[in-house]
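Trainee: this one's sequence-less:
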């Protein structure tokens, strides 16, 4: 399951966040105040900048109830104040009836004049057979403003002749969603809005495809995601206790949460945590990857023996020299007219370390110019290599993202000292330490796939890198590298290049700004002076003799 919190974890989390709870009734008053996530949805829709909003949601968290409040606010206003008709469409008559009942409740709570609430028959004609007319039962509330809320149990074609706000609820379960969206989006021309809200129903569903397009940056629509834990943190269970006249407790909420998860069983990820169901399918097709492997990008590899640290200085330098010379040649030949972004996936014992350097041209096309792979290389040598690469492009570097898992954090920290550590993607600094999570993969992997599909990313041709990219699988609808390692014993790979590339692409999309950073001057202590000889030996192993670009090593 996607949520790692146990029942005990949730109890402690909620006890810490709700240490002093007054009676919910005293806080809320009448049950007409929106919960946090409902309020966020309405707030987005009240913004004139939001024309289309897609909402991924958990089952039965009351999002429809919140959208009903917005429908009433819109339909009750005069035209000069932005009033318009509101239309609700879902896959069942029971849901439309429930929506109209919720709108009636909100109308009474707002003391809005509603002229009537009635049922009527809506005629729907099949273009393939104009003589056939289907009568669809619908529900309607008419307001003194002249506008109305219209709720339908299916998708009538005559929706094209109407205007206003369209709310498509549980859109993943609506027949012919793509066609329905075409009709609804026509409302935008005259100032209408479209809200598409749903629990997931598979990763290949048009609803999830549309969400992935938004996350990938292909679509400019707004997006909101609310899973069960988000709803509980915003007070869902407190509201349930208020309605049912029960006392809230962290233990009670934890038990409530666990009961719901147990009820849905294997479907909990999709039904409750907004993860579309799908088998562990391949994320990128091999022909697509190969079609993008057209860049002239060398792959440099350094594989050191296990006893490297026990060798004398001369033996160490001899082992490192070929890699050092090859890297020197690549860095010396780099074109400094484009911008650059760097990704670094750290490994030491079981996994490879992989670094990936991308150039970014004026058309925002990303092109790989260098990648390196390190196996059995100690941490200090890895830092020296990374320092050389970043120093070579420092004046054109827009960002560098580092795997901050385990020992990877020490590399990110040391590079941050030299080039500026960035605390968040919108902040200052060039070096971003990334702590991987399902949220990171869910948000940051779709733009990478979109770059492959849109021909805005080009890589060097390498069989191992193709294999690593093919290793990324859709696990519960989220692209991840499975825990299984592939390859011969002692040389196994774990999708390492795919992670480094994802980090480099992420770094290339961080907010760009001109950034001048000077490291804090450092005066060595006596202890550090005693170790200067060892450090000089280390630097000597990687120093570029006669390098035309000073300060790389």
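Mentor: Structure received. A quick note: this is a predicted structure, and the numbers were derived from the prediction, not measured.

Trainee: going forward, measure contacts between C-alpha atoms and count neighbours the same way
Mentor: Noted.

Trainee: what about the helices in the stretch 1-150 of the chain?
Mentor: 7-17, 24-28, 36-46, 63-76, 93-110 (DSSP state H, counting those that start in this stretch).

Trainee: I'd like these written out as CSV, with distance to residue 341 and mean neighbour count added.
Mentor: Shown next, in CSV, are those (distance: least, CA to CA, whole Å; neighbours: other CA atoms under 10 Å):
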stretch, distance to residue 341, mean neighbour count
helix 7-17, 38, 15
helix 24-28, 49, 13
helix 36-46, 33, 18
helix 63-76, 40, 25
helix 93-110, 49, 19
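
Trainee: structure B:
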């Protein structure tokens, strides 16, 4: 769980760090002694009403516990009318509890809080199961409150009040039961802080994090990995404490040494990525149970020499599909709201489209799916644009794969329906450049929709294969590099990505978007600026006297 270090060496390092703190306070001053991420945590916790429960996934040894000790001293040192309360700290080892209580004592002196010396006691767990009392440390404040640090998970937590801090929660015994007892603190205005390095994707701590990201649990969440801590001054502070000069070159060497030290465990220990599981992300029976939508899957595959054929022949090849598409969208209920996801492919992968209707009870129901293989970009834009045009008055949002050539489709759709630069901005079209962060934040809500029966998709064997292809890679659900299917018909989880984009779009904040080009108007006489109109083979042109794009969009989830 931690780097190999002897008890004597641990105590020596801890004592040196504590002894160095008065000098650090003299150099940087009390307000700046906390690093930005430590200060942000204290600031968030300072208002109990706004942050009743906080989960923090963090890197190993970045000093967050030290920042929480500052918060504990501030909270316990206050009078009751100022928000003071008891603070209980729980972790898995005696060394951590002793380090925490020492840091609290240092902060109490720095804040000029009247506090007694640290006392050691035996804490009675308050049960009848024959468990022995456990060792604990305590600081009493003149406010009447105290900080109590324990090195296990006592059932005696039940019946207490105040703020409870569970440190390295992934490693305590029976975290689920401990959380049940801790959350009871909330009934009387208490607060719960849970922070930890990860210990596997199936650990109760990671499951709680996934519930928060999926919107299933209404708790606050923070994530502080090793690189983020370095950017915010971790190594500079280490140099200050050790009395050594800081250089960017020295920091780079130190960072690499730490990563090499942790080896294969660096992702989990330093970068908040729980160790991967080997199973599929969604069980097959669960996916099949949600394949209840009665809607078409339209597939278009064009010959390899399509672009070299005569224009009339090209039109003849694509016209039957366009007719089928028109028949598929015609019966859609436009009183509902819609969200669209589009995953672009051109050479080896499919282009896939998923259109979701948002029902009255907020269940997402798939009403159309489109797959295109070997279809040129202009024809893809025509097809996707036709779907968006039909539902534009009921469109919540559309999310497009914007990696590589996919950006051109997203950009052109943005010209017509408004390009949204961020999830909180205006415009209907969101261009998504996939990253681990995007998958980490937006795949859990999709899984929750499957688990809670809040999504209904079209029954299709290929779509089942694509969804089953999603694996947990480095702790994050995503499609691995491997492809499935026979040569020339290979799939790369394409439908799963389109569905994830559509579900993401359905959760975007709705903003009305209006746009009017200044290029189509002569301000002097309200006539057109040019007698030669622009023509585009794909899209009809909008004149200045037409209504602004998106001005008649209404509604929100």
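Mentor: The structure has been received and is ready for your questions. Source: prediction; values computed, not measured.

Trainee: overlay the chains and give the TM-score.
Mentor: For this chain pair, the superposition-based TM-score is 0.89 by TM-score structural alignment, normalised by the length of structure 1; 509 aligned residues with a CA RMSD of 1.9 Å.

Trainee: circling back to that earlier point, could I get the helices of the stretch 1-150 of structure 1 as CSV with distance to residue 84 of structure 1?
Mentor: Below are the helices of the stretch 1-150 of structure 1 laid out as CSV (distance: least, CA to CA, whole Å):
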stretch, distance to residue 84 of structure 1
helix 7-17, 40
helix 24-28, 29
helix 36-46, 13
helix 63-76, 5
helix 93-110, 15
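
Trainee: and of those, who's closest to residue 336 of structure 1?
Mentor: Closest approach to residue 336 of structure 1 among those is made by helix 36-46 (42.2 Å; CA to CA).

Trainee: so which residues make contact with the closest one?
Mentor: With CA atoms under 8 Å, 6 or more residues apart in numbering as the test, helix 36-46 of structure 1 has contacts from 50-51, 53, 62-63, 66-67, 70, 224, 226, 230-231, 234-235.

Trainee: what range in structure 2 does it sit on?
Mentor: Mapping helix 36-46 of structure 1 onto structure 2 (TM-score structural alignment) gives residues 36-46.

Trainee: same question, stretch 306-319 of structure 1
Mentor: Under the criterion TM-score structural alignment, stretch 306-319 of structure 1 matches residues 304-317.

Trainee: now do the buried residues in that stretch.
Mentor: Using 16 or more other CA atoms under 10 Å as the test for burial, stretch 304-317 of structure 2 gives residue 317.

Trainee: end-to-end on that stretch?
Mentor: Separation of the first and last residues of stretch 304-317 of structure 2 by CA to CA, to the nearest Å is 12 Å.

Trainee: ranges for the helices of the stretch 401-550 of structure 1?
Mentor: 408-419, 438-453, 463-470, 496-508, 526-530, 532-542.

Trainee: average gap between the match of helix 36-46 of structure 1 and structure 1?
Mentor: Stretch 36-46 of structure 2, aligned to structure 1 and superposed, deviates on average by 0.8 Å (mean CA distance after the TM-score superposition for structure 1).

Trainee: nearest residue to the middle of structure 1?
Mentor: residue 443 (1.2 Å; CA atoms, centre = their mean).

Trainee: gap between that residue and residue 213 of structure 1?
Mentor: 11 Å.

Trainee: again with residue 275 of structure 1
Mentor: 16 Å.

Trainee: these two: which has the busier surroundings?
Mentor: Taking neighbours as other CA atoms under 10 Å, residue 275 of structure 1 and residue 213 compare with residue 275 leading, 28 against 16.

Trainee: re earlier: quick check: the residue nearest to the centre of structure 1 touching residue 215?
Mentor: Yes: counting by CA atoms under 8 Å, residue 443 of structure 1 does reach residue 215; the two are 6.3 Å apart.
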